[in-house]
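1. One predicted model, sequence on top.
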Amino acid sequence: MQPTLIRRALLADAILSGAAGIVMIVGGAALAPLLNLPAELLVGAGVFFIPWTLALLWIARATQLPRTGAQAVIALNVAWVLASIGVLFVLTPSPFGAAFVIAQAIAVGVLAELQYIGLKRAPAAA
């Protein structure tokens, strides 16, 4: 398996998603008042990140890169960014909460862009 930009971007996404998931599951209730975001939202997002991380690892580590899977990851990351922006309009996070939502949306957007570029550069039988 050849290390390519797409694989590295998927692995980075998996590492960050897994870490965020653990933090949000374990600390969601404690972070909720500081961020002024519902604990259920934080913990629920953290729970979502666990199978998401496993899927990212499976796609990134596959002998032959499943292009459709990588395209789905990019699309879901873009949807996550848009949903994050929506959170800022639907909920009233604290300044820390708004910074948290914006920072993670930017990080996911950057990962999606790297994944897109990497997928375009990857040979058809990557």
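-> Ah, there it is.
2. For the rest of this, base every contact and every neighbour count on C-alpha atoms.
-> Fine.
3. Just the helices from this protein, written as ranges.
-> With helices called from DSSP state H, the chain shows them at 5-35, 39-61, 67-90, 95-121.
4. List the buried residues in the first one.
-> I take that to be helix 5-35. Judged by neighbour count using 16 or more other C-alpha atoms under 10 Å, the buried positions of helix 5-35 are 5-18, 20-22, 24-25, 28-29, 31-32, 35.
5. ok, now the last one?
-> Using 16+ other C-alpha under 10 Å as the burial criterion, the residues of helix 95-121 that qualify are 97-98, 101-102, 104-105, 108-116, 118-119.
6. Just give the closest residue to A112, not the sequence neighbours.
-> Nearest residue to A112, sequence neighbours excluded (C-alpha to C-alpha, 6 or more residues apart in numbering): I74, at 5.2 Å.
7. now do F96
-> In space, not counting the residues next to it along the chain, F96 is nearest to L35; the distance is 5.4 Å by C-alpha to C-alpha, 6+ apart.
8. try this one side by side with the last:
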Amino acid sequence: MSLFASPRFLRHVLFADAASCVATGLAQVLFANFLATWLGLPAWLLTATGWFLLAYAAVVAFTASRPVVAHGWVRLFVAGNLAWAVLCVAVLAGGVLSPGKLGMAWILAQAVVVVVLAELQWMSLRRAPAVGWA
């Protein structure tokens, strides 16, 4: 059996997704003002996206903890991760915000991490037996 076809691999990737969101979300919520100064990003944006990441992490962790991981949810997480990466690039390319070098690195790091997670989720999903939304 392929590593990616293992149901445990998908669960591990989902829990890694949730953990990365918890770490980033907590940092952005608890240290928004400090990070705003260091990153050159608005504190309100860091706080809002931090709360979103914490909520997203809860849904991903809940899905990963179910006896059967619903593939419909995983496809939604893949799409969400890819959308997050696109938004990260759009923030940098849009010119509306002017993050410093650390801020650009923070945003790019998030984009890279979620693209890798989306790819791992997608690869394991394609090789796993079909399961619906439930």
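-> It's in. Quick caveat: nothing in here was measured; it's all calculated off a predicted structure.
9. Isn't the residue nearest to A112 of structure 1 up against I117?
-> No: I74 of structure 1 sits out of contact with I117 when judged by C-alpha atoms under 8 Å, with a separation of 10.4 Å.
10. sorry, back to before: alignment lookup: the residue nearest to F96 of structure 1 to structure 2.
-> The alignment partner of L35 of structure 1 in structure 2, by TM-score structural alignment, is L39.
11. measure its match to C21 of structure 2 for me?
-> In this view, L39 of structure 2 and C21 of structure 2 are 18 Å apart by C-alpha to C-alpha, to the nearest Å.
12. Over to V78 of structure 2?
-> Applying C-alpha to C-alpha, the value for V78 of structure 2 to C21 of structure 2 is 14 Å.
13. try F9 of structure 2
-> Separation of F9 of structure 2 from C21 of structure 2 (C-alpha to C-alpha) stands at 18 Å.
14. My guess is I107 of structure 2 contacts A90. True?
-> No: I107 of structure 2 is beyond contact range of A90, at 10.3 Å (criterion: C-alpha under 8 Å).
15. Identify the contacts common to the two.
-> Among the neighbours of I107 of structure 2, none is also in contact with A90 (C-alpha atoms under 8 Å, 6 or more residues apart in numbering).
16. Look up the closest residue to the counterpart of G25 of structure 2 in structure 1, ignoring the ones flanking it.
-> By TM-score structural alignment, G25 of structure 2 lines up with G21 in structure 1. The shortest distance from G21 of structure 1 to any non-neighbouring residue, by C-alpha to C-alpha, 6+ apart, is to G46 (3.8 Å).
17. how about the one you found, what's its match in structure 2?
-> Aligning on TM-score structural alignment places G46 of structure 1 opposite G50 in structure 2.
18. Also L11 of structure 1?
-> Per TM-score structural alignment, the equivalent position to L11 of structure 1 in structure 2 is F15.
19. Give me the distance between the residue lying closest to its match once chain neighbours are set aside and L53 of structure 2.
-> Nearest-residue entry for F15 of structure 2: A61, 5.8 Å, with adjacent residues in sequence omitted and distances by C-alpha to C-alpha, 6+ apart. To L53 of structure 2, A61 of structure 2 is 12 Å away according to C-alpha to C-alpha.
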